[in-house]
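Q: Show me the folded form of this:
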Amino acid sequence: MSAVLRKLPLSLQHVFAMFGATVLVPILTGLSPGATLVASGLGTLVFHAITRGKVPAYLGSSFAFIAPLTLYVTRHHAPGQAVTGLVSVSVVYFLFALIVRVVGFDRVRRAIPSVVVGPVVSIIGLSLATTAVTVDASTHWDVAIVTLAAAVACAIAGPRTLRIIPILVGIVTGYLYALARGLVHLGQAAAQTKWIEFPTFHAPEWNLAAMASMAPIALVTMVEDLGHMFVLNEIIERDVTRDPGFGSILFGNGLATLISALLGGPAETTYAENLGVLAMTRNFSSRIIQGAAVIAILLGLVGKVSAVIQSIPPAVVGGVGILLYGMIAAMGIRHMIEAKVDLTKTKNLIVVAVIFIIGIGAPQNGIAIATVAGLLIYWLLPDRTAS
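A: Take a look at the predicted model:
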């Protein structure tokens, strides 16, 4: 029991990191937030079982499917058809997992040079900058600054027992400050929820158009998954694309999406937000992520507790987001330095430039498009001596 209590704050950090984005997707698309939390928790646990606990990643709601989900759930009032579309997404994941296992990831990896990996890792963090600063922190800058300052101070100068939970310290400090400022409306949020709320599930309803609109998007999220794994490799200093293998990672993500679809949730994907927590705390235990998954399942069922977390002001989330997303961006730069990428070569400089601008500038699927653009430039330009 004492070991569980020691790990609880570490797991809570991951819950706070993923919560906002995970529940935002169902709010935008008309799906059930409760079902989404339950699905993300179960999906993460299944993912860890498939990857044998060797990939400390959390799986939450994918933003790539917001448009088709909104179309079928909110406009057509046909959530069952949306479920069918998501099932087709999981099938695409399974097919590509099989392809990777047959062909071998080494061949895939050789086709992706460090000059592409580095900036792709960076834009995963930088693409979230607008969310952290403009959407969240700007709502109340003083709250965001207090939150950020508390997290940074804890990580650098805090006692050893607190240095492993700087994100949680920042969130609690920012929350208490916001509460004192009268910016927390906990009573209203709690009054609108019951103690126990069971998710609303939807049975699949055959629809070819839904399948055709969602299945191709799986290619986008798989590229993002690959980018997230590159980030994770840099953080934990171990190549998870080799052990347990990218095929297992794809299969686990596909199975998580299938489970989520059947439970009435959105597609699942690995979360950059939680990678930022790993980079900050330097605690890579998969048990902690699994603990966060269990908490997410409970939150999906216990309405009052979920209401408390939902009452956290956006500025608090923005304050810790500045730190988390910035850590991911810095990891990409570190990767290029350690790989000794020569940016005095024009070809390398062009690859990095194009990836950065497309990845940050494209409003949707920018990471995937930027990755493809960088690979095309690298392999099609005549100079093949770049690192």
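Q: When you work out contacts or count neighbours from here on, use the C-alpha atoms and nothing else.
A: OK.
Q: Spatially central residue in the protein, please.
A: Closest residue to the average C-alpha location of the chain: residue 271 at 1.4 Å, with Cα atoms, centre = their mean.
Q: another one to check against the first:
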Amino acid sequence: ANASDDWLLACIVFAIVAALSVYARGFLRVVPVIVGLISAYLIAMLLNRVDFTAIKEAKWVAVPAFTLAKFSLQSIITVAPLALVTMIEHIGDIVAIGATVKQDFAKDPGLSRTLLGDGLATCLSAMFGGPANTTYSENTGVLVLTGVWNPLIMRIAAVIAIILGFMPKIGAVIQSIPIGIIGGVSILLFGMISAVGIRTLVENQVDFSQPRNLIIAAVILVLGLGGASLPLQFGQISLTLEGMGLAAIAGIILNLVFKKSDAR
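A: Reported below is the predicted structural model:
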């Protein structure tokens, strides 16, 4: 989301979320993002910057349109390379989340199991015509802000999300949130992700006096935070590689090209 679409709303939601994260106590400290979104949304309503057309037309309760999967070898061959991108993003998110909650998820339960779970979830979704699943880096920022990462709470949130999926009216409300508000929250969340990454580098005592390490870190930060994108074409499917996925691939390539033994 682009904060420049509405800098006023972006700054408002940023200020509210940041203030609650730093100064709030008790329950408000746990839900700064939600409170910030709701507050900024109400302000946007007062400023007449919310379109209620879709909300009025949406039903309160409806069953999503499920479609059965159809086997197509050509489609599978076309989409298969894209799995590499999501796998890299998955690994990056797992490492970042592990650094946030002080647990090494790469070892327990292990990347093999987390990747398997992600893949099985995507297969199950595809059986009913749903989209592929992927990890979202923004969620790592939410974990840092709220300090809440109890698996039970995540499961309850997942059940609530499933229930809300049968309520188009709620979905229409979410879609009506101005882009500027989402952009303002994204600034904070992506900043948190970057801070977690820097903390990981410091804790692992990465030697930045080595040009190799400095170059790799610089490229990753610029590509990950600078809004760089790489459009790709696989047959009739177009994909834009950006954010953590692009930064991770670039980092892996540079890590292989500039080997430690070559560093001075």
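Q: what TM-score do we get after superposing?
A: The TM-score (TM-score structural alignment, normalised by the length of structure 2) is 0.87; 251 aligned residues with a Cα RMSD of 1.9 Å.
Q: quick revisit: relative to residue 224 of structure 1, how far out is the residue nearest to the centre of structure 1?
A: To residue 224 of structure 1, residue 271 of structure 1 is 10 Å away according to Cα to Cα, to the nearest Å.
Q: next one: residue 334 of structure 1
A: According to Cα to Cα, residue 334 of structure 1 and residue 224 of structure 1 sit 19 Å apart.
Q: The residue mapped onto the residue nearest to the centre of structure 1 from structure 2: what's it in contact with?
A: Aligned by TM-score structural alignment, residue 271 of structure 1 pairs with residue 136 of structure 2. With contacts taken as Cα atoms under 8 Å, 6 or more residues apart in numbering, residue 136 of structure 2 has the following neighbours: residue 93.
Q: rewinding a little: please say which of residue 334 and residue 224 of structure 1 ends up with more neighbours.
A: Using other Cα atoms under 10 Å, the more surrounded residue of residue 334 of structure 1 and residue 224 is residue 224, with 25 against 16.
Q: Need the three-state assignment for the more buried one.
A: helix (DSSP: H, G, I helix; E, B strand; the rest coil).
Q: Repeat that for the one 3 residues further on.
A: Classification of residue 227 of structure 1 using three-state DSSP returns helix.
Q: gap between the equivalent of it over in structure 2 and residue 66 of structure 2?
A: Aligning on TM-score structural alignment places residue 227 of structure 1 opposite residue 92 in structure 2. Distance, residue 92 of structure 2 to residue 66 of structure 2, by Cα to Cα: 32 Å.
Q: Looking at these two, which is more packed in?
A: In this view residue 92 of structure 2 and residue 66 are compared by other Cα under 10 Å, and residue 92 has more residues nearby, 19 against 10.
Q: Start from the N-terminal end of the stretch 1-150 of structure 1 and give the helices.
A: 2-29, 33-50, 66-69, 79-103, 105-110, 114-126, 129-130, 141-157 (DSSP state H, counting those that start in this stretch).
Q: what's the answer for the stretch 151-300 of structure 1, then?
A: 160-163, 166-180, 186-191, 208-214, 217-236, 246-263, 272-281, 286-301.
Q: Where in structure 2 does the second one align, residue-wise?
A: Looking back up the chat, that one is helix 166-180 of structure 1. Counting by TM-score structural alignment, helix 166-180 of structure 1 corresponds to residues 32-46.
Q: need the contact list for residue 148 of structure 2.
A: Here residue 148 of structure 2 is in contact with residue 30 (Cα under 8 Å, 6+ apart).
Q: Tell me how far whatever residue of structure 1 lines up with it lies from residue 350 of structure 1.
A: Using TM-score structural alignment, the equivalent of residue 148 of structure 2 in structure 1 is residue 283. Plainly put, residue 283 of structure 1 is 36 Å away from residue 350 of structure 1 if you go by Cα to Cα.
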